[in-house]
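Novice: Predicted structure and sequence below. I'll ask about it afterward.
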Amino acid sequence: MDHSTHATAHTDHGDGAVTWSTAVRATLHCLTGCAIGEILGMVVATALGWGNVATTVLAIALAFVFGYSLTLFAVRRAGLDLRAAVKVALAADSVSIAVMELVDNGIVVFTPGAMEAQLSDGLFWSTLLGGFVIAFLITTPVNRWMIGRGKGHAVVHAYH
């Protein structure tokens, strides 16, 4: 099945109207990588006593690394060479990860006291996890729109 046929197979009527289920699955995939990287970055940086900017930069960087890695490993298992797999991962996940990171980090940054919270504080975890939930709710329609146009996570479906 070629890329455009496969992307169309994930639509309701073949007119670019992607099912919410497909968008949710794509967003959960993205959220998994982002959450692993971001939580790891926040925990490490907070434990080391890093400042807010360094903590945020590390968390975002690791979110992208882990987010891309999940797709990269999946398409490599499907037989793509490394160069092609990197291109697919970048095309599939860049916008989704960027939106998710903008939203969830914005929530953490703008929640009073969240950036000063320690690992043992409920505010640390509730803000971080709450940010993921809100980011998921905002990123899902973005992914649905992109998949309906053959972009974003739609490019990876040809390799599943």
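Specialist: Sure, I can see it.

Novice: drop to CA atoms for contacts and neighbour counts, all remaining ones
Specialist: Noted.

Novice: give me the number of residues near residue 133?
Specialist: For residue 133, the neighbour count with other C-alpha atoms under 10 Å is 16.

Novice: do the one 4 residues further on as well
Specialist: The tally of other residues near residue 137 (other C-alpha under 10 Å) stands at 14.

Novice: residues contacting it?
Specialist: By C-alpha atoms under 8 Å, 6 or more residues apart in numbering, residue 137 lies in contact with nothing.

Novice: In terms of helices and strands, where is it?
Specialist: Assigned by DSSP states H and E, residue 137 belongs to helix 122-148.

Novice: Show me what counts as buried in that helix.
Specialist: By 16 or more other C-alpha atoms under 10 Å, the buried positions in helix 122-148 come out as 123-125, 127-129, 131-133, 135-136, 138-148.

Novice: next one: that helix to chain centre, how far?
Specialist: Relative to its chain's centre, helix 122-148 lies at 9 Å (C-alpha atoms, centre = their mean, to the nearest Å).

Novice: same check, this time on stretch 20-40
Specialist: Distance of stretch 20-40 from its chain centroid, counting by C-alpha atoms, centre = their mean, is 5 Å.

Novice: Pull up the gap between the nearest residue to residue 128 once chain neighbours are set aside and residue 102, please.
Specialist: Leaving aside its chain neighbours, residue 128 sits nearest to residue 108 (6.4 Å; criterion: C-alpha to C-alpha, 6 or more residues apart in numbering). Remark: distance between residue 108 and residue 102 (C-alpha to C-alpha, to the nearest Å) = 10 Å.

Novice: Next up, a structure to set beside the first:
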Amino acid sequence: MDSWRTAISATLHCLTGCAIGEVLGMVLATWWGWGDAASIALAVALAFFFGYLLTFLGVRRSGLGIRQAVRVALAADTLSILVMEIVDNAFLLAVPGAMEATLRSGLFWGSLAVALAVAFVVTVPVNKWLIDRGKGHAVVHEMHGHAHGDSHEQKHGAGHRH
């Protein structure tokens, strides 16, 4: 699989965890009437939690122990989630009224959706850079043993044939 497709896949994975945490955090903070700083802190904490959790669960299913699965999740996702969170929260802060919008507001949901989309676009090249260096989600793809579309020799080694 080429590194751009892998980067897009990794970023979609990251986006899923970030979106779950970000939406849950923003919904709860808005519902509770929290200010901007507390809203962002909760959303970011939950984005990291759910981002790491999705990777952790995936690599655990592939047979890794808990300690190693935690290490892989931290190594694979930290920079990606960090970039995504910086970008989407900066975007939300830049949109007039977005942080004050209520849960019933189109501005709340629209700005959150656009913020996540912008963060995705910015994070894909970051993940490509990591993958090209054998870091980030390249490690996760190795753990799963699926290099989507790679030849049999690339998956199992040139000397291994059935």
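Specialist: Thanks, I have it. Given the structure is predicted, the values throughout are model-derived calculations rather than measurements.

Novice: how about the helices in structure 1?
Specialist: Remark: helices assigned in structure 1 by DSSP state H are 3-9, 20-47, 52-77, 82-110, 122-148.

Novice: Out of those helices, flag the one nearest residue 159 of structure 1.
Specialist: Closest to residue 159 of structure 1 of the helices of structure 1 is helix 52-77 (C-alpha to C-alpha; 6.1 Å).

Novice: just the angle between that closest one and helix 20-47, please?
Specialist: On the basis of axes from the mean of the first three to the mean of the last three C-alpha atoms, to 10 degrees, helix 52-77 of structure 1 is oriented at 130 degrees to helix 20-47.

Novice: Residue 119 of structure 2 versus the aligned partner of the residue nearest to residue 128 of structure 1 in structure 2, what's the distance?
Specialist: Residue pairing (TM-score structural alignment): residue 108 of structure 1 is matched to residue 92 of structure 2. Noted for residue 92 of structure 2: a distance of 11 Å to residue 119 of structure 2, by C-alpha to C-alpha.

Novice: now do residue 5 of structure 2
Specialist: To residue 119 of structure 2, residue 5 of structure 2 is 17 Å away according to C-alpha to C-alpha.

Novice: Around the match of residue 108 of structure 1, how many other residues sit close by?
Specialist: Neighbours around residue 92 of structure 2, by other C-alpha under 10 Å: 20.

Novice: Quick one: residues contacting it.
Specialist: Per C-alpha under 8 Å, 6+ apart, neighbours of residue 92 of structure 2: 98, 99, 111, 112, 115.

Novice: any idea what the third one aligns with in structure 1?
Specialist: Under the alignment (TM-score structural alignment), residue 111 of structure 2 pairs with residue 127 in structure 1.

Novice: how close does the nearest residue to its match once chain neighbours are set aside get to residue 38 of structure 1?
Specialist: Excluding the flanking residues, the one nearest residue 127 of structure 1 by C-alpha to C-alpha, 6+ apart is residue 108, at 5.9 Å. Separation of residue 108 of structure 1 from residue 38 of structure 1 (C-alpha to C-alpha): 12 Å.

Novice: for residue 86 of structure 1, same thing?
Specialist: 21 Å.

Novice: out of these two, which sits in the more crowded spot?
Specialist: Regarding residue 86 of structure 1 and residue 38, a neighbour count based on other C-alpha under 10 Å identifies residue 38 as having more, with 31 against 19.

Novice: Aligned to the more buried one, what sits in structure 2?
Specialist: When structure 2 is aligned by TM-score structural alignment, residue 38 of structure 1 is paired with residue 22.

Novice: so who does its match touch?
Specialist: Residue 22 of structure 2 is in contact with 43, 44, 46, 47, counting by C-alpha under 8 Å, 6+ apart.

Novice: what about the first one, how many residues close to it?
Specialist: Counted with other C-alpha under 10 Å, the burial measure for residue 43 of structure 2 works out to 26 neighbours.

Novice: Same check on the third one?
Specialist: Here the neighbour count serves as a burial measure; for residue 46 of structure 2 (other C-alpha under 10 Å) it reads 22.

Novice: mind checking how far the most centrally placed residue in structure 1 is from residue 47 of structure 1?
Specialist: When structure 1 is reduced to its mean C-alpha position, the nearest residue by C-alpha atoms, centre = their mean turns out to be residue 30, at 3.1 Å. Residue 30 of structure 1 is 26 Å from residue 47 of structure 1, where distance means C-alpha to C-alpha.
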